[in-house]
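Visitor: coords please:
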Amino acid sequence: LNCPIFLSISMFEATVEQSDLWKRILEPIKEVVNEANFECSPGGIQLQAMDASHVSLVSLLLRPDGFRHFNCSRNFNIGINFTNMVKVLKCANKEDSVTMRFEEGHDSVTFLVESEGQEKVSEFSMRLMDIEGESLSIPEQSYSAMLSMPSSEFTKLCRDMATFGDSVTISVTKDFVKFSTKGDFGQGSTTVKPSLAADIKEIKTEVVKTEPGMTQDDKSMVVDKDKEESAADKAAIALVCHEDVTLNFALKNLVTFTKGSPLSERVTLRLAMNEPVQVEYKIDGFGYMRFYLAPKVDETNDS
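Guide: Reported below is the predicted structural model:
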């Protein structure tokens, strides 16, 4: 007779230690898509959404272990307007913890913002979006080449290329990766070479799976843990190439992807001929944010 009523309520609740994490996650997402479903389950939070032009896609995985508190009684799709969520989170200081809460049957999600010493607590609610459409499924893909480099360097490289042209050609061999572009007033190129080949453990199976809680992707390129904190390691460029790859991509999209740089000190690019490039930023303790961009068609080969 005295059973607590909340046990019968289906709900989702997740707390991050610092609001800044959500801000760093949302900033790049909202540049690709303004509205999408957070797919919440006991296995964590996932998002897979395509941009309006259907050439780029963003994929997010946040595993339960990264949260200070995580509870999800069953699977929920929570429709989020990311511009509005960014506005809500601007009410939180960088060090404030944020609890995101949703109860089945409600048309809004609640954000509980607590200061570090819990001397100030604020509560905000945001209306949910009714987002139709089936969940996207990213097929398994074997990649011919992978490049890992400091995310700050990749950001600068993309912006430098965008100074000259609208697209960039990425050519990968076992010895180097060349980024090149040309425009109306000039052209430019940057070649990067691996600097830590001896400390990279190559995994033969380069298949990236998409199921919740997956770990195969974490094994594709591993830096020696004993050297993980060294300045040289953080600045290292690592390259694994099974087959030469040359592809052309829109720089506007790649520059947008670099907004994920605050999530990780390193970025990993995975490429295969005639397939979308995967640009991955690991989110320490949580999972990853991945972007996919379809290569541009070589119009000279069209008939």
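Visitor: contacts and neighbour counts: CA atoms only from here.
Guide: OK.
Visitor: tell me how far Val86 lies from Met50.
Guide: Remark: distance between Val86 and Met50 (CA to CA, to the nearest Å) = 19 Å.
Visitor: and Thr181, how many residues sit next to it?
Guide: Thr181 is surrounded by 22 other residues when neighbours are defined as other CA atoms under 10 Å.
Visitor: wait, Thr191
Guide: Applying other CA under 10 Å, we find 12 residues neighbouring Thr191.
Visitor: now it. Nearest residue, chain neighbours left out?
Guide: Closest residue to Thr191 in three dimensions, ignoring its sequence neighbours and counting by CA to CA, 6 or more residues apart in numbering: Lys178, at 4.3 Å.
Visitor: can you check Thr190 too?
Guide: With CA to CA, 6+ apart, the residue lying closest to Thr190 is Phe179, at 5.2 Å.
Visitor: show me what contacts that neighbour?
Guide: Each residue near Phe179 by CA atoms under 8 Å, 6 or more residues apart in numbering is listed here: Met161, Val168, Thr169, Ile170, Ser171, Ser189, Thr190, Thr191.
Visitor: please give the structure of this sequence too, so both can be compared:
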Amino acid sequence: MFVSSGNSTSCQFPLPGIDQMKTTEAALSLGFGFSNCRTSLLWKRNSLHHTVSINAFNVKCSFKQSRQPLTSPKAIEKKTIKKVGRKEHHLWQKRDSAGSGQKALNLVRIVSGLPNEKETVYGALDKWTAWETEFPLIAAVKALRILRKRSQWVRVIQVAKWMLSKGQGATMGTYDTLLLAFDMDQRVDEAESLWNMILHTHTRSISKRLFSRMISLYDHHDKQNKIIEVFADMEELGVKPDEDTVRRVARAFKELGQEENKTLVLRRYQCKWKYIHFKGERVKVRTNAWDEDDNLSN
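Guide: Model (predicted):
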């Protein structure tokens, strides 16, 4: 650049480094583009010119860091949050069945060696559960199954009644086993009392199996009127009888002299076709009841 002073004109060249120093100083003061840099500027002024020395070791700029996108604090927090496993919640607590088989065998052994007295049996059963933190329901049910297989019907009745008196085992399976034991031990009156209690307490939840058990009990003891009453309850509650129950009900109507009702029951509930094995093959044939109905209609 040219500088004129008076009459003389002199040519002065710009000092290298001064303009660069000013540009760098302005950029650093405004904070453009050097977010991760540490700089140290040492300024030395002499009488003739200004020199700038930059400490290169204090400038730490990373090319990778300058290219990383800016992230919000929320995004960083999301990365650090650890997912916690979902905790399962059950409304019921699974009972421990470990050792229940041995407990059941122990109960069967205790009961089998007792005299047929209610106080003695109930006292032994109470002693069997004296040191249990909760009622050993699984072991008691297994004991009932063992006694049922051994056909010890008196013991089945005693154990089942004791369970019900404790408020345990009030299920359709226990009721079915108890009704079977009453049937085999010729206790029809007790079976009828139990059935009335079940009918009034569990009206809408009585299973088809339990209805069939009660009809079978009345059929074994020739109580046709009771069979018809139980069958009427089945129809009222909308429970469809099985084939064995249909035959028992039809036979009861026949013995009572109600042939029309017998025909209606067979027409409504008995299957029109059945399968038999003939010469090693499975053959579909018509039932005899429907053959009789066809002959009557013709």
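Visitor: now the TM-score, please.
Guide: The TM-score (TM-score structural alignment, normalised by the length of the second structure) is 0.18; 87 aligned residues with a CA RMSD of 6.2 Å.
Visitor: pretty sure the residue nearest to Thr190 of the first structure sits in a strand.
Guide: Yes - judged by DSSP: H, G, I helix; E, B strand; the rest coil, Phe179 of the first structure forms part of a strand.
Visitor: can you give me the helices in the stretch 151-298 of the second structure?
Guide: With DSSP state H, counting those that start in this stretch, the ranges of helices along the stretch 151-298 of the second structure come out as 153-165, 172-184, 188-201, 208-220, 224-237, 243-255, 259-269, 288-297.
Visitor: who does the strand or helix carrying Val141 of the second structure touch, helix- and strand-wise?
Guide: Following DSSP states H and E, the helix or strand that holds Val141 of the second structure is helix 137-149. In terms of contact count using 3 or more CA pairs under 8 Å, 6 or more residues apart in numbering; DSSP states H and E, helix 137-149 of the second structure is assigned the packing partners helix 100-112, helix 153-165.
Visitor: of those helices, which is nearest Ala75 of the second structure?
Guide: Each of those has some distance to Ala75 of the second structure by CA to CA; the shortest is helix 100-112, at 54.3 Å.
Visitor: could I get the buried residue list for the helix holding Val141 of the second structure?
Guide: Residues of helix 137-149 of the second structure classed as buried: Leu137, Ile138, Ala139, Ala140, Val141, Lys142, Ala143, Leu144, Arg145, Ile146, Leu147, Arg148 (neighbour count, 16 or more other CA atoms under 10 Å).
Visitor: tell me the angle of that helix relative to helix 172-184?
Guide: Angular relation of helix 137-149 of the second structure and helix 172-184 on a 0 to 180 degree scale: 30 degrees, by axes from the mean of the first three to the mean of the last three CA atoms, to 10 degrees.
Visitor: specify the angle between helix 137-149 of the second structure and helix 100-112 in degrees.
Guide: Between helix 137-149 of the second structure and helix 100-112, the angle formed by their directions is 50 degrees, by the same axes, to 10 degrees.
Visitor: what's helix 137-149 of the second structure in contact with?
Guide: By CA under 8 Å, 6+ apart, the list of residues contacting helix 137-149 of the second structure from outside reads 97, 100-101, 103-105, 107-108, 153, 155-156, 159-160, 168-169, 177.
Visitor: and stretch 101-113 of the first structure, end to end?
Guide: As for stretch 101-113 of the first structure, its first-to-last residue distance stands at 11 Å under the measure CA to CA.
Visitor: picking up where we left off before, any of the contacts of helix 137-149 of the second structure buried? List them.
Guide: Under a neighbour-count criterion of 16+ other CA under 10 Å, the subset of the contacts of helix 137-149 of the second structure counted as buried comprises 100, 103-105, 107-108, 153, 155-156, 159-160, 168-169, 177.
Visitor: which of those residues lies closest to Ala124 of the second structure?
Guide: For those, the nearest to Ala124 of the second structure is Leu107 (9.2 Å; CA to CA).
Visitor: thought the closest one was touching Trp128?
Guide: Yes - contact between Leu107 of the second structure and Trp128 holds when scored by CA atoms under 8 Å: they sit 7.4 Å apart.
Visitor: does anything pack onto the helix or strand containing Lys87 of the first structure? Which helices or strands?
Guide: Here Lys87 of the first structure sits within helix 82-89, counting by DSSP H and E. Under the contact criterion of 3+ CA pairs under 8 Å, 6+ apart, helix 82-89 of the first structure touches helix 19-32, strand 121-127.
Visitor: after it, next one along is what?
Guide: The next secondary structure element downstream of helix 82-89 of the first structure (using DSSP H and E) turns out to be strand 97-103.
Visitor: in that next one, what's buried?
Guide: With the criterion 16+ other CA under 10 Å, strand 97-103 of the first structure contains buried residues Ser97, Val98, Thr99, Met100, Arg101, Phe102.
Visitor: in CSV: the residues you listed, plus distance to Asn37 of the first structure.
Guide: Rendered in CSV, the data for the buried residues of strand 97-103 of the first structure read as follows (distance: CA to CA, whole Å):
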residue, distance to Asn37 of the first structure
Ser97, 23
Val98, 19
Thr99, 18
Met100, 14
Arg101, 15
Phe102, 13
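Visitor: of these, which is the nearest to Lys234 of the first structure?
Guide: Checking the buried residues of strand 97-103 of the first structure one by one against Lys234 of the first structure (CA to CA), the nearest turns out to be Ser97, at 28.6 Å.
Visitor: can you pull out the helices in the stretch 151-300 of the first structure?
Guide: Along the stretch 151-300 of the first structure, the segments classed as helices by DSSP H, counting those that start in this stretch run 151-164, 231-234, 251-257.
Visitor: okay if I get the ones you listed as JSON lines plus mean neighbour count?
Guide: Putting the helices of the stretch 151-300 of the first structure into JSON lines (neighbours: other CA atoms under 10 Å) gives the following:
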{"stretch": "helix 151-164", "mean neighbour count": "18"}
{"stretch": "helix 231-234", "mean neighbour count": "14"}
{"stretch": "helix 251-257", "mean neighbour count": "20"}
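Visitor: got TSV for those, with distance to Leu60 of the first structure too?
Guide: What follows is these, written out as TSV (distance: least, CA to CA, whole Å):
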stretch	distance to Leu60 of the first structure
helix 151-164	18
helix 231-234	24
helix 251-257	13
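Visitor: of these, which is nearest Ser122 of the first structure?
Guide: Minimum separation from Ser122 of the first structure across the helices of the stretch 151-300 of the first structure (CA to CA) falls at helix 251-257, 32.1 Å.
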